[in-house]
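**Q** For reference, the sequence and a predicted model appear below.
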Amino acid sequence: MTRTGAPTGTYSPAPPPNRPNRRNFLIASGAAATVAAAAGIGGQYLQNKRFSVNTSSVKLGKPAAKAEVLPKGAEITDIPGLSSFYTPNSQFYRVDTALVVPQVSPQTWQLRIHGMVDKPMTINFDDLMKRPMFDHDITLTCVSENVGGGYIGNARWQGALLADLLKEAGIQPGATQIVMRDVNGMNLGVATEPVMDGRASLLAVGMNGQPLPQEHGFPVRVVVPGLYGYVSACKWVVDMQLTTFGAFDAYWMQRGWSQQAPIKTESRIDTPKGGTVNGGTMMIAGVAWAQHRGIEAVEVGIDGTWHQAKLAVQDTIDTWRQWYYPWQATAGKHTLQVRATDKTGYTQTSVFHRPEPNGATGYHTVQVTVA
């Protein structure tokens, strides 16, 4: 994408799971080595060499409440190039903070909850699986997602409600932050309020009807709707400390990223991807997202003139929404853009901004030449 003016580019699907995405700035700054040293990656690597965890040993149970059927019309399947509503596990994006994917056995996994709580507690995997389980569709987004990029995916997650567990521990007044740590000691800091405000924040054990893949946090990860992953999506989670933002700066906060991290209202053109296309009727289509607010409308810009797109039926306000616009493509060069309006009435801004410190902004723009 360009660094000045309107952002340009096309959607690229996530790379294969054996070639994970990592934050470019993490590698470029040499911070990966720091994380590895602090988290004891060397020891984890040796551990990984000794055994391989069998994810199929985990059997997902029936949810406590009947899983909601995807509403009729919520998934568009007949437009080539349009992202599928559910992202297959093998294609779901990854942003890894571990140089080697941790392998954590369900038999040894434990979650410790401590700090500013009345009743510090530790729960093991068997105890977690006995708790009421819930299925919920949630779209996850990475803060380093460039406008029009692929660091986003949607899945049906199964897990226990994190808020219920924290209520049992008894959060003390003034505990504004939950510091979550993974098995390697990597820490993320999420605000307590959005975790406890009634949204479906999960200790997830399942992804699209299967146990979590190892690279996505097996056996347990955190999924919080509406917040960028760098504060909320802790994979291989084993520790939660209730504290304050004044008392502790989590890893990404120390590196200049914002504290609260609500996901911005954004949209992407999946097709056409740019270049030369044939004339006649063609579909401009893509996805739009405003997690925990929901998408109300999408507009497609063609050479500066905006047109109302057609929307798939909304699943939950925590997922993206597919959209499309039938275009009578005429010969010549054309500029295609997209913008979304969420259910609060906010329309995404055209102002281009890089991802740092709290998410990219701007219109996804595609240049096409109609033959």
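**A** Perfect, I can see it now.
**Q** contacts and neighbour counts: CA atoms only from here.
**A** Will do.
**Q** Show me the contact partners of stretch 32-51.
**A** 26, 97-100, 102-103, 184-186 (CA atoms under 8 Å, 6 or more residues apart in numbering).
**Q** likewise stretch 106-120?
**A** 58, 121-125, 166, 168-172, 175, 219, 237-243.
**Q** one step back: may I see the ChimeraX selection of the buried members of the contacts of stretch 32-51?
**A** To isolate the buried ones among the contacts of stretch 32-51 in ChimeraX, judged by 16 or more other CA atoms under 10 Å, type:
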select :26,97,98,99,102,103,184,185,186
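**Q** dropping in the other structure now:
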Amino acid sequence: MSTTATPTAEQAPTPTRIRRPALLAAVCGVIAIAAFLAVAEFGALLLGGAGSPLVAVGSAVIDLAPPAAKDVMVGLFGTGDKIALFVLMAVITAAVSAGAGVLERARPPFGALVLAAGAVLALVAVTTRSGSGTWDGAPTVLGVAAAIVVLRVLLRRLRRWEAAAAVPSASPRPAATERRAFLVWSATAAAAAIVLGGASRAGTAAMQAAAAARRAVRLPRAATTAPAVPSGASLDVDGITPYVTPNTDFYRIDTALRVPSIDPADWTLRIHGAVDREVELTWDELLALPLQEHMATLSCVSNEVGGDLIGNALWLGYPIRELLARAGVQDGADMVLSRSIDGFSAGTPLDVLQDEGTAALLAIGMNGEPLPAEHGFPVRMVVPGLFGYVSATKWVTELEVTRFADAQGYWTPRGWSERGPVKLESRIDTPRGGTSLTAGQQVAVAGVAWQPHTGVKAVQVRFDDGEWQDAELADSVSADTWRQWVLRWTPEAGSHTIRVRAVSADGQVQTSVERQPAPNGATGWHTVQVSAG
């Protein structure tokens, strides 16, 4: 008779234990906060350097720190006080995030809530900074979402490893497999955070360097100044668009996912192609030229009827025609292909750039200050009378004299026309569509009208199906700028339709035919619906 041996206690499989699981959870927390910083800084980079939680929190600490603390930091670290601040912030952040990892392992979701609370503080710092924009908080939100995801994924792998190690088994293979998976996931997340964060900070640092270079620029006095804005150019009407558009309100449409960061000392412009001699211009050489001021209204071809992709500013620059004359344009050329440092290109009619009556500028200044980074710093093109897609190249570095038959700008092969003259347009700024008015009470119907390089001589308004009425026109600096207009109207009770049309200086009446922006600009009368009661 045979018997089956029963394993003794010494022979039975025993579970293994992970050494210091809390320490591993703390590491998960540190990796999660690294993911937060990497994603947030990358998001800030896409926003042109705005919205960085690292910079915002550091600035907030500096602003809120008592003078005694600042004195101690300066006394201890001298000019390295800001570096010391960031090191101290890193240590504190790592400690808190490590604790969040330990807490999340023991009592989820409290660790994730700690990260979320820290993100809220960072969000407050970002959104309360001077000059913060609507989207500046987005990088912080994306960053904390990434951090929570990374923390939970890594802790899930850690728990699986712990579970496998706790099960009695004759083979250590299941626990070893889960251990390897945890280490691979952790190492991958950490490496990705380091690479993305490092690249983002390098890009942001370049932006900050370019911003510092811009702040150091002192624009030279113009050799030819623009006429002063007439007192009658701005109507006293609530809700009307200002005659001069502040830089912060000027529309921005371009193909740059990230605003290029260019140190003026490194900028050059190359003029080549169908020319007698190539010309290369440096920043210092450009500043030494006799610069001109010119006020001009620019608009985007994507602007819908009644849209706001348009602005009027005072530009400082050098006439492009003079640079072309220096290069010596050859016969047969009819286009200049301008290229930006970010790869954008625009094909501009050569005759427009050579026209002495067109103030086509290689611009360095906007409303009395160096070009903002998002508007082309250090140098851009400004060509009155043409839509921006064929003329207003930002961050311009190259002008190639060529022919329309031989080259195309960025948007032409994408379905837009080769040449983009700005169309005669008008817009109602006030009252806005859907406004409820008081019957029998006079209201100002007002807005702007434009056809740069041609000018506007009249604006007419029609209420419902009535006769067209002439509006009062404000003054303007020149035909290259828009004009404000206003018509006083006393509405009767009921619903009303208000339409506007402009008449150009050469007698053209704005068309009523409605067309979409593609391929060469929208047309039609701007119309709003209001009610009075």
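**A** Yep, that arrived. As the structure is a computational prediction, the values presented were derived from the model and not from experiment.
**Q** What segments of the stretch 251-371 of the first structure are strands?
**A** Here the stretch 251-371 of the first structure has its strands, by DSSP state E, counting those that start in this stretch, at 266-271, 275-277, 280-289, 295-302, 305-308, 310-311, 321-329, 332-342, 364-370.
**Q** Give me the aligned partner of residue 28 of the first structure over in the second structure.
**A** Under the alignment (TM-score structural alignment), residue 28 of the first structure pairs with no residue of the second structure.
**Q** farthest-separated two in the contacts of stretch 32-51 of the first structure?
**A** Within these, 26 and 103 form the most distant pair, 22.2 Å apart (CA to CA).
**Q** hang on, the earlier thing: now flag whichever of the contacts of stretch 32-51 of the first structure is closest to residue 354 of the first structure.
**A** In terms of CA to CA, no member of these lies closer to residue 354 of the first structure than residue 26, at 15.7 Å.
**Q** Name the SS class of that closest one, please.
**A** The three-state label given to residue 26 of the first structure by DSSP: H, G, I helix; E, B strand; the rest coil is helix.
**Q** which residue sits closest to it, ignoring its sequence neighbours?
**A** residue 32 (5.7 Å; CA to CA, 6 or more residues apart in numbering).
**Q** tell me the SS of that neighbour?
**A** helix.
**Q** how many other residues sit next to it?
**A** 19 (other CA atoms under 10 Å).
**Q** now swap in residue 272 of the second structure and tell me
**A** Using other CA under 10 Å: residue 272 of the second structure sits among 22 other residues.
**Q** quick one: what's aligned to it in the first structure?
**A** Going residue by residue (TM-score structural alignment), residue 272 of the second structure aligns to residue 114.
**Q** Work out for me the element that match sits within.
**A** Here residue 114 of the first structure sits within strand 110-115, counting by DSSP states H and E.
**Q** mean deviation (superposed) between that strand and the second structure, please.
**A** Compared with the second structure after fitting, strand 110-115 of the first structure deviates on average by 0.4 Å (mean CA distance after the TM-score superposition for the first structure).
**Q** Any idea how far that strand is from the middle of the chain?
**A** Strand 110-115 of the first structure has its C-alpha centroid displaced from the chain centroid by 24 Å (CA atoms, centre = their mean, to the nearest Å).
**Q** List the buried residues of that strand.
**A** In strand 110-115 of the first structure, counting by 16+ other CA under 10 Å, buried: 110-115.
**Q** residues in contact with the closest residue to residue 58 of the first structure other than its chain neighbours?
**A** Setting aside the residues directly before and after it, residue 58 of the first structure is nearest to residue 211 in space (CA to CA, 6+ apart), at 6.3 Å. Going by CA under 8 Å, 6+ apart, residue 211 of the first structure touches 55-56, 58-60, 205, 218-219.
**Q** Give the buried subset of these as a PyMOL selection command.
**A** To isolate the buried ones among these in PyMOL, judged by 16+ other CA under 10 Å, type:
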select buried, resi 55+58+60+205+218+219
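**Q** ok, the contacts of residue 211 of the first structure vs residue 142 of the first structure, which is closest?
**A** Nearest to residue 142 of the first structure among the contacts of residue 211 of the first structure, with distances taken as CA to CA, is residue 218, at 19.1 Å.
**Q** Setting aside sequence neighbours, what's the nearest residue to the counterpart of the closest one in the second structure?
**A** Aligning on TM-score structural alignment places residue 218 of the first structure opposite residue 377 in the second structure. Nearest residue to residue 377 of the second structure, sequence neighbours excluded (CA to CA, 6+ apart): residue 371, at 4.8 Å.
**Q** Would you confirm that the one you found contacts residue 362?
**A** No. The criterion here is CA atoms under 8 Å, and residue 371 of the second structure misses it with residue 362 at 11.5 Å.
**Q** And the residue nearest the centre of the first structure?
**A** Of all residues in the first structure, the one closest to the mean position by CA atoms, centre = their mean is residue 140, 1.8 Å from it.
**Q** ok, and the closest non-adjacent residue to residue 482 of the second structure?
**A** Closest to residue 482 of the second structure by CA to CA, 6+ apart is residue 450, at 4.4 Å.
**Q** what number of residues lie near the corresponding residue of the first structure for residue 386 of the second structure?
**A** In the first structure, the residue paired with residue 386 of the second structure is residue 227, using TM-score structural alignment. Using other CA under 10 Å, residue 227 of the first structure has 25 other residues around it.
**Q** Contacts only, for residue 227 of the first structure.
**A** Contacts of residue 227 of the first structure by CA under 8 Å, 6+ apart are 141, 260-263, 291.
**Q** repeat that for 10 Å
**A** 140-143, 190-191, 194-195, 233, 260-264, 291-292 (CA atoms under 10 Å, 6 or more residues apart in numbering).
**Q** Roughly how far does the alignment partner in the first structure of residue 530 of the second structure sit from residue 268 of the first structure?
**A** Under the alignment by TM-score structural alignment, residue 530 of the second structure pairs with residue 368 in the first structure. Per CA to CA, to the nearest Å, residue 368 of the first structure is found 15 Å from residue 268 of the first structure.
**Q** So for the two, which sits in the more crowded spot?
**A** When residue 368 of the first structure and residue 268 are compared on other CA under 10 Å, the one with more neighbours turns out to be residue 268, at 26 against 19.
**Q** Nothing else from me, thank you.
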